[in-house]
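Student: Need a 3D model of the sequence below.
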Amino acid sequence: MMRMDFLTLFPEMFPGVLQSSILNKAAEKESVQFNVHNIRDFSVNKHGKVDDYPYGGGAGMVLTPQPVFDAVEHVKGAANVVYAPRVILLCPQGKPYKQADAEKLASEKHLIFICGHYEGYDERIREHLVTDEYSIGDFVLTGGELGAMVMADSITRLLPGVLGNDESAEKDSFSQGLLEHPHYTRPADFRGYQVPDVLLSGHHENIEKWRKEQAVKRTRERRPDLID
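Tutor: Modelled structure (predicted):
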């Protein structure tokens, strides 16, 4: 079973996502265990303070290293395992997160997500604690929580037995370097909009050929960078 731990200042953001849909079903199947921790609980400051002004001046507040280090060390100890977890920092400066990263991380046993707020993190968190830094896009969010939940969803659905059909994940967009082909279901005629004849033919070889052609066509039109 995979374990995912989320270190955050806003734990109330997580239940709605982790306790719904595929993620909830995965937890019920014991394919994954989710744990959410409040970084403030690890602060040695009597007021639970976790941020401070940046050395050298500047706008905003910086997340201090002490509560983050202590939180990660606590989680590692609680896991009580011999393997080293991946400690993931969500930040705009991180590596762009791709489907290939989700596939790689899905083979891990333990992931720890650090979700920051404020102006940024004390650099010593990056240098001495984190194994991976990821960004989910070229835009700035108010914190790392949404990025962590996006990553958790994309990873969990790849775990064995989580989806009803493991082939569903294998044929997703990006998994084979292309966007996914179009899908149709009943009725075959909806307000005059017809399902392509090939999908109704029952000829599996022709259907697969059509799907591949459509995937290439859609990728060229919408994401030519994936082909070029």
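Student: switch to C-alpha atoms for all contacts and neighbour counts from now on
Tutor: Fine.
Student: What sits closest to the residue nearest the centre of the chain if chain neighbours are left out?
Tutor: Central residue of the chain (CA atoms, centre = their mean): M151, 0.3 Å from the mean position. In space, and not counting its chain neighbours, M151 is closest to A102: 7.2 Å by CA to CA, 6 or more residues apart in numbering.
Student: I'd like the structure of this one too, to check against the first:
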Amino acid sequence: MRFDVLTLFPEMFHGFLSSSIMKRAIENRLVSASVVDFREYSTDKHRTVDDTPYGGGGGMVLKPEPLFRAVEDLARNESVRPPVLMMSPQGRPFTQKKAEELSRHSRLILMCGHYEGYDERIREHLVDEEISIGDYVLTGGELPAMVVMDSVIRLIPGVLGNHASAEADSFSTGLLEYPQYTRPADFRGWKVPDVLLSGHHAQIERWRRQEALKRTMERRPDLLDSADLTEEDRAHLRTLNRDDGPSEV
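Tutor: Just a heads-up that it's a prediction; the model follows:
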């Protein structure tokens, strides 16, 4: 999978792409990434990419010419232009479902804005989708672009090594992830639940499912409205609603 990132601050991506899982994914040729300073596509001697807004007002607005030229150059050898994603607080909320959808593309172009905003013609005629990572404002689209890339790249087969790791993550099943434990079995008197030491896989899976339901109900009950729940799940939730104590296995 290939990512092309359009930004005015390419240096922000150096550490992100040269560390941890991102670095391994690139070294193993599962992912490629280019970070493009779209100031290079400005044609005036000052390399101008922004200007004051028509109608007045504060701030500066990104001009359409450099971004159109950048995208057209990146896609010049493609029979179909890759999706262009704009990082924007006006976009649709980014979710695990959206990450899974994006991971099915072979290439994505991510656009990082700065200043007051974009010339509206960029939105109308160049961008395929606007994405927001939350209801707050950042100084630019670089951090959101990294969030999107990280979330998508870890879903690519082979990136995590164990595909089950991604499948069990919070939100991947529609629920928050169940509690995890490792050695020692007894730490300062806090013990790992007996069921996890039993070796009984069916009981372990049942415990994990029930704990995921419990954690979701306690922390993000809104997720239950769209989760794919079985009748057993619903029965367990009714039990949890009646009993504020720990769930029974």
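Student: quick one on the thing from earlier: which residue in structure 2 lines up with the residue nearest to the centre of structure 1?
Tutor: Counting by TM-score structural alignment, M151 of structure 1 lines up with V148 in structure 2.
Student: re earlier: would you agree the residue nearest to the centre of structure 1 is in contact with K104?
Tutor: No: checked against CA atoms under 8 Å, the pair M151 of structure 1 and K104 is beyond contact range at 11.8 Å.
Student: looking at structure 1, which residue lies furthest from center?
Tutor: Here structure 1 reaches farthest from its C-alpha mean at G192, the gap being 39.3 Å by CA atoms, centre = their mean.
Student: mind checking how far the residue mapped onto Q99 of structure 1 from structure 2 is from P184 of structure 2?
Tutor: In structure 2, the residue paired with Q99 of structure 1 according to TM-score structural alignment is Q96. Distance from Q96 of structure 2 to P184 of structure 2, counting by CA to CA, to the nearest Å: 32 Å.
Student: More neighbours: which of the two?
Tutor: Counted by other CA atoms under 10 Å, Q96 of structure 2 and P184 do not tie: Q96 has more neighbours, with 17 against 10.
Student: The more buried one contacts T173, doesn't it?
Tutor: No: with contact defined as CA under 8 Å, Q96 of structure 2 does not reach T173; the gap is 9.5 Å.
Student: Where do the helices of structure 1 begin and end?
Tutor: 15-18, 21-28, 65-79, 99-105, 123-128, 145-156, 166-170, 197-200, 204-222 (DSSP state H).
Student: which of the ones you listed sits most buried?
Tutor: Mean neighbours per residue, mean count of other CA atoms under 10 Å, is largest over those for helix 145-156, with a mean of 20.
Student: Could you check how far it is from the centre of its chain?
Tutor: 3 Å (CA atoms, centre = their mean, to the nearest Å).
Student: how far apart are it and its match in structure 2?
Tutor: Compared with structure 2 after fitting, helix 145-156 of structure 1 has a mean deviation of 0.3 Å; criterion: mean CA distance after the TM-score superposition for structure 1.
Student: Contacts for that helix next, please.
Tutor: If you take CA atoms under 8 Å, 6 or more residues apart in numbering as the criterion, helix 145-156 of structure 1 is touched by 4, 6, 8, 13-14, 17, 23, 26, 32, 90, 99, 102-103, 105-106, 113, 115-116, 135-136, 162.
Student: can you state the direction angle for the longest strand seen in structure 2 and helix 142-153?
Tutor: Assignment by DSSP state E gives strand 84-93 as the longest strand of structure 2. Strand 84-93 of structure 2 and helix 142-153 are oriented at 90 degrees to each other (axes from the mean of the first three to the mean of the last three CA atoms, to 10 degrees).
Student: For strand 84-93 of structure 2, list every residue counted as buried.
Tutor: Neighbour-count burial for strand 84-93 of structure 2, with 16 or more other CA atoms under 10 Å as criterion, is recorded at V84, L85, M86, M87, S88, P89, G91.
Student: Which one of the residues you listed is nearest to G117 of structure 2?
Tutor: If you rank the buried residues of strand 84-93 of structure 2 by distance to G117 of structure 2 using CA to CA, S88 comes first, at 8.7 Å.
Student: contacting residues around that closest one?
Tutor: S88 of structure 2 sits next to G113, E130, I131, S132, G141 when contact means CA under 8 Å, 6+ apart.
Student: ok, 7 Å please
Tutor: Shown in contact with S88 of structure 2 (CA atoms under 7 Å, 6 or more residues apart in numbering): E130, I131, S132, G141.
Student: Which residue in structure 1 aligns with the third one?
Tutor: The one in question is S132 of structure 2. Checking TM-score structural alignment: S132 of structure 2 goes with S135.
Student: where's that match relative to F6 of structure 1, distance?
Tutor: For S135 of structure 1, the distance to F6 of structure 1 equals 16 Å [CA to CA].
Student: which one of those two has more residues nearby?
Tutor: Higher neighbour count among S135 of structure 1 and F6: F6, with 25 against 21, using other CA under 10 Å.
Student: which ones are touching the counterpart of L179 of structure 1 in structure 2?
Tutor: Matched by TM-score structural alignment, L179 of structure 1 corresponds to L176 in structure 2. Shown in contact with L176 of structure 2 (CA under 7 Å, 6+ apart): S170, A212, R215, T216.
Student: Check I26 of structure 2 too.
Tutor: With CA under 7 Å, 6+ apart, I26 of structure 2 has these contacts: S32.
Student: how much space is there between it and L160 of structure 2?
Tutor: Distance from I26 of structure 2 to L160 of structure 2, by CA to CA: 12 Å.
Student: what do you get for L102 of structure 2?
Tutor: From L102 of structure 2 to L160 of structure 2 the distance is 17 Å (CA to CA).
Student: do the same with W207 of structure 2
Tutor: The spacing between W207 of structure 2 and L160 of structure 2, counted by CA to CA, is 25 Å.
Student: Please apply the same query to L62 of structure 2.
Tutor: The spacing between L62 of structure 2 and L160 of structure 2, counted by CA to CA, is 37 Å.
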